[in-house]
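Undergrad: Next input, structure requested:
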Amino acid sequence: MAPYASEDSQSQDQGPGQSARRRKAARYAVPVAVLGVAAATIGLVPALADSGDPELPKITAQELIEKIAASDTQQLSGTVKIHTDLGLPSFGGAAAGGLLGGGAGGGEDGGSSADPKEKLPELASGTHTLRIAADGETKQKLSILDDASEYSLIHNGDDVWAYDSKSDQAYHAKDTGAGDHGKKERSGEVPATPKELADEVLKASGDTTSITVDGTAQIAGRDAYRLQIKPKQSGSTVGAITVSVDAKTGTPLKFSLTPASGGAAVIDAGFTSVDFGKPAASTFDFKPSKGTKVTEADDLAKQGGADKAAPKGAEELDGLEGMDGLNVIGEGWTTIAELKLPKEAGDLASGSAAGSADLPPDAQKFLSSLGDQVKGDFGSGTVYSTRLVNVLITEDGKAYAGAVTKDALVKAADAG
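TA: Model (predicted):
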């Protein structure tokens, strides 16, 4: 793979022909995308512990939010450590995240082990080392480093490549919307200035959220402010979200989500090294070697490969088809989604799905380990729990889900 070299450690300015709207899109998108790819969808291992609390000028929460919004970081490269602990079990060495999110194709039935939806769900559990690089909104690279292999996802212009060195397979797709988000009209949707954005964020937080500056830290050798976001409402499983922001550039360097129940962070991701120079153009080059199996996304779609890799019955859940609408209960951190499940899904309330022939043995163990029988005015059901998100499925086929406690779900079901 191409090296993560720096071509110009001082160059961060864009060409004079670039539109202000395009700069704004990249300004907001690049730092979020870098950590968000490990976020969305992650406490860090001891190696990521803060190495000191630097003395920095005092700053308010509003000023720090403005600083993030005003950040003009469009080029960077570095190494990220990510740790996720949702409290999901592992069976026979198989992570629960893989059971639910990916790994089904593995190159079989027309699929590809290099397909991002096969590989990226691995980030839902355990500790991973990533190398990232970004050069504006059309060039990004993310590599997941294992002991003896590497997986890379490269976006370069209108091409998206993914390569799995372990299986020597590549996946190629066309990004027909490359750069479009910088061209679309967004008037009335995005605040015009960083101050307006900060005002909107603080206004939206209202009575549900506390936003403060919780001191300083040193991340990847750089001085940073810690922006802490905490629910004011009771009943949420979220304890606090902390974002460490580079004091000089305003770029988020570390993200941590701790649960209300205490203990290690559920999600934690942060740079261990970072360079704000322009990555070398060769960083984003990729050409499959002779003998590499290449899967084209368009061909896979025509062959129905995605459908073949899906578990039996999954087509009924696609796009929430077969579900009787969605009802949102509550607001802020205690928001709960209520929906009516397809008839076949009602068995989950009694745990009978664990004996279904449609589920592999590991998935049966997985569901059984998460299930907790509950009763209330609504009847009976089963709560499937993680350290962050809980789901209640009732005997009459309704589902209640949110980053809330089990008691909050039961209360919502009773009210319903």
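
Undergrad: rest of the way, CA atoms for contacts and neighbours
TA: OK.

Undergrad: Neighbours of Asp285, how many?
TA: 16 (other Cα atoms under 10 Å).

Undergrad: Please verify my assumption that it contacts Asn156.
TA: Yes - judged on Cα atoms under 8 Å, Asp285 makes contact with Asn156 at a distance of 7.5 Å.

Undergrad: report the longest helix in the chain, please.
TA: Longest helix in the chain by number of residues (criterion: DSSP state H): helix 20-36.

Undergrad: buried ones in that helix?
TA: Residues 21-35 are the ones in helix 20-36 that count as buried (16 or more other Cα atoms under 10 Å).

Undergrad: And the furthest pair within those residues?
TA: Greatest spacing in the buried residues of helix 20-36, by Cα to Cα: Arg21 and Leu35 (22.4 Å).

Undergrad: Is there a neighbour count for Thr176? I'd like the number.
TA: Neighbours of Thr176 (other Cα under 10 Å): 10.

Undergrad: Identify the residue nearest it in space, chain neighbours excluded?
TA: Leaving out its chain neighbours, the residue that sits closest to Thr176 by Cα to Cα, 6 or more residues apart in numbering is Asp158, at 6.0 Å.

Undergrad: Verify the contact between the one you found and Lys174 for me.
TA: Yes - counting by Cα under 8 Å, Asp158 does reach Lys174; the two are 5.6 Å apart.

Undergrad: can you give me the helices in the stretch 151-300 of the chain?
TA: Applying DSSP state H, counting those that start in this stretch to the stretch 151-300 of the chain gives helices spanning 194-205, 297-303.

Undergrad: Let's see this one next, to set against the first:
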Amino acid sequence: MAANEVPSETPSEVRGEARGETRRKASRYVVPVAVAGVAAATIGLVPALAAAGDPDLPEITAQQLIEKIAGSETQTLSGTFKVSTDLGLPALGGLASGLGGQGGGASTADPAQKLTELVSGTHTLRLAADGPERQKLTLLDGSDEYSLIHDGDDVWAYDSKSNEVFHEKGASEGPGAEKPEGKELPATPKELADEVLKAAGDTTSITVDGTARVAGRDAYQLVIKPKQAGSTVASVKIAVDAANGTPLKFTLSSVEGGKPVVDAGFTKVDFARPDASVFAFEAPKGAKVTEGAAEEARKSQKLPENFEKDFGKEFGEGFGDFGKGLNVLGEGWTTIAKLDTGAPAPKTDEAPKELQGLLDSFGDKVTGKFGSGTLFTTKLVNALLTDDGKVYVGAVTKDALVEAANSGK
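TA: Have a look, this model is predicted:
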């Protein structure tokens, strides 16, 4: 056991069970993909030591570093951010447009479509933030730029390549903007850290592993590793600004090795308040402007009072019926979601032509006590779709999925 890990006999007050609910849309031909929940766990209590060549910073424990992150008061920043993603998926070029993702009159500036580019390859972004009401993200692609600006109630997106603009009004007025009823949020960093500790278990090691320089800033390295066998996650590393507690870099590595699944961080950062002009936007002359669905609905008709609240309730009840077929197997890093669709799995040769090659390229036929099915794999999340319509998904190894299906649970 590492020197800065807590033994499994951790006091009961730092133990608990991390729970969460996942909402996702079902599609007949879309490969099931889920993001594994990370269970907060064993907190290292021994101070970190700086490695040779890294900044010499005051000693700090993992618990103290978590409190530092929770207590960060960073509201303003600007800088350059680089993100590299390698899920081990085949090239997806042209798939979205082939399936109608760019068709049907949709704007190429729509964030729901444009930002999906970040799920693969390496991208450079410019970021700016001035509190919760103003943020700007610019995706650089050679000489072309794509900008997404949130300024109060307005969200603007501009694609310089197509000279198209997407606009959504009332972005901060959605149902998610209000605090959930009956849910008291931690009032202090210490309380938030305590909540993390209460959700801790012996499935994970959380330690401070030295220091680093990120974007010219001194940082501590918080490292999260599974203790359970069978997870596809090797480690999660977060570089935390030593001065203000702002996360500067995030690295997610797979047990398969090679390039990280996600490696994202600032290459340059400034915590001064950006000029107000950074968030100002006016559609360029001649640009095609597309209004978002919410704005179009407002223009066409007046929605009934409490529409969003009532709709959310009805949607939730409907989703509850869908969730009756959902079962969660295991715990921590080896959690597997099982969904019984109640219908035989569709044959890949019935899928749209644009999808057939994709499905065949990373879908492998497997057999076991459960019968037969198709295993879809990435470097992080794997999914088993049995021929009788059951779906097993998790950030676990292929063998773990087959074993879960064989168990018949």
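
Undergrad: Just give the TM-score of the two.
TA: Superposed pair, TM-score by TM-score structural alignment, normalised by the length of the second structure: 0.77. Supporting alignment: 341 aligned residues with a Cα RMSD of 2.8 Å.

Undergrad: before we move on, the earlier item: which among the helices of the stretch 151-300 of the first structure is found nearest to Leu320 of the first structure?
TA: Here helix 297-303 is closest among the helices of the stretch 151-300 of the first structure (Cα to Cα), at 20.4 Å.

Undergrad: can you put the helices of the stretch 151-300 of the first structure in a markdown table and add mean neighbour count and distance to Glu118 of the first structure?
TA: Shown next, in a markdown table, are the helices of the stretch 151-300 of the first structure (neighbours: other Cα atoms under 10 Å; distance: least, Cα to Cα, whole Å):
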| stretch | mean neighbour count | distance to Glu118 of the first structure |
| --- | --- | --- |
| helix 194-205 | 16 | 35 |
| helix 297-303 | 14 | 13 |
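
Undergrad: Output those in a markdown table; the columns should cover distance to Val389 of the first structure.
TA: Putting the helices of the stretch 151-300 of the first structure into a markdown table (distance: least, Cα to Cα, whole Å) gives the following:
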| stretch | distance to Val389 of the first structure |
| --- | --- |
| helix 194-205 | 21 |
| helix 297-303 | 32 |
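
Undergrad: Lys278 of the first structure is nearest to which of these?
TA: That would be helix 194-205 among those, by Cα to Cα, at 24.3 Å.

Undergrad: mean offset of that closest one relative to the second structure (after superposition)
TA: Compared with the second structure after fitting, helix 194-205 of the first structure has a mean deviation of 1.9 Å; criterion: mean Cα distance after the TM-score superposition for the first structure.

Undergrad: okay, and that helix goes to which residues in the second structure?
TA: The alignment of helix 194-205 of the first structure onto the second structure (TM-score structural alignment) covers residues 189-200.

Undergrad: Isn't Asp388 of the second structure up against Ala345?
TA: Yes - look at Asp388 of the second structure against Ala345 with Cα under 8 Å: they come within range, at 6.0 Å.

Undergrad: could you point out the longest helix in the second structure?
TA: helix 307-322.

Undergrad: residues making contact with stretch 180-193 of the first structure?
TA: Outside stretch 180-193 of the first structure, the residues that touch it by Cα atoms under 8 Å, 6 or more residues apart in numbering are 21-26, 70, 197.

Undergrad: Can you list the buried residues in it?
TA: Neighbour count says stretch 180-193 of the first structure has Gly182 buried, by 16+ other Cα under 10 Å.

Undergrad: do the same with stretch 381-395 of the first structure
TA: In stretch 381-395 of the first structure, counting by 16+ other Cα under 10 Å, buried: 381-395.

Undergrad: and which of these is nearest to Phe276 of the first structure?
TA: Leu388 (33.2 Å).

Undergrad: Which strand or helix spans that closest one?
TA: Leu388 of the first structure belongs to no helix or strand when assigned by DSSP states H and E.

Undergrad: Would you mind finding the match for it in the second structure?
TA: Correspondence of Leu388 of the first structure to the second structure, assessed by TM-score structural alignment: Leu380.

Undergrad: Provide a list of residues in contact with that match.
TA: 87, 232-233, 254, 261, 395-396.

Undergrad: again, only this time at 10 Å
TA: Each residue near Leu380 of the second structure by Cα atoms under 10 Å, 6 or more residues apart in numbering is listed here: 33-36, 86-88, 231-234, 252-256, 261-262, 394-397.

Undergrad: Please list only the buried members of those.
TA: 33-34, 36, 86-87, 231-234, 252-254, 261-262, 394-397.

Undergrad: before we move on, the earlier item: what's the residue nearest to Thr176 of the first structure aligned with over in the second structure?
TA: Alignment note: Asp158 of the first structure maps to Asp153 in the second structure; criterion TM-score structural alignment.

Undergrad: Tell me how far the aligned partner of Gly263 of the first structure in the second structure lies from Leu87 of the second structure.
TA: Under the alignment by TM-score structural alignment, Gly263 of the first structure pairs with Gly258 in the second structure. As defined by Cα to Cα, to the nearest Å, Gly258 of the second structure lies at a distance of 11 Å from Leu87 of the second structure.

Undergrad: Which neighbours do the two have in common?
TA: By Cα under 10 Å, 6+ apart, Gly258 of the second structure and Leu87 have these common neighbours: Lys379.

Undergrad: Am I right that Ala363 of the first structure falls within a helix?
TA: Yes - Ala363 of the first structure forms part of a helix when assessed by DSSP: H, G, I helix; E, B strand; the rest coil.

Undergrad: what's the closest non-adjacent residue to it?
TA: Leu99 (6.4 Å).

Undergrad: Equivalent analysis for Pro111 of the second structure, please.
TA: Spatial nearest neighbour of Pro111 of the second structure, chain neighbours left out: Ala157 (6.9 Å); criterion: Cα to Cα, 6+ apart.

Undergrad: May I have the residues that are in contact with that neighbour?
TA: If you count contacts by Cα under 10 Å, 6+ apart, Ala157 of the second structure has them with 107-111, 114, 136-138, 146-150, 164-168, 281, 283, 289-290.

Undergrad: rerun that using 7 Å as the cut-off
TA: 109-111, 147-149, 165-167 (Cα atoms under 7 Å, 6 or more residues apart in numbering).
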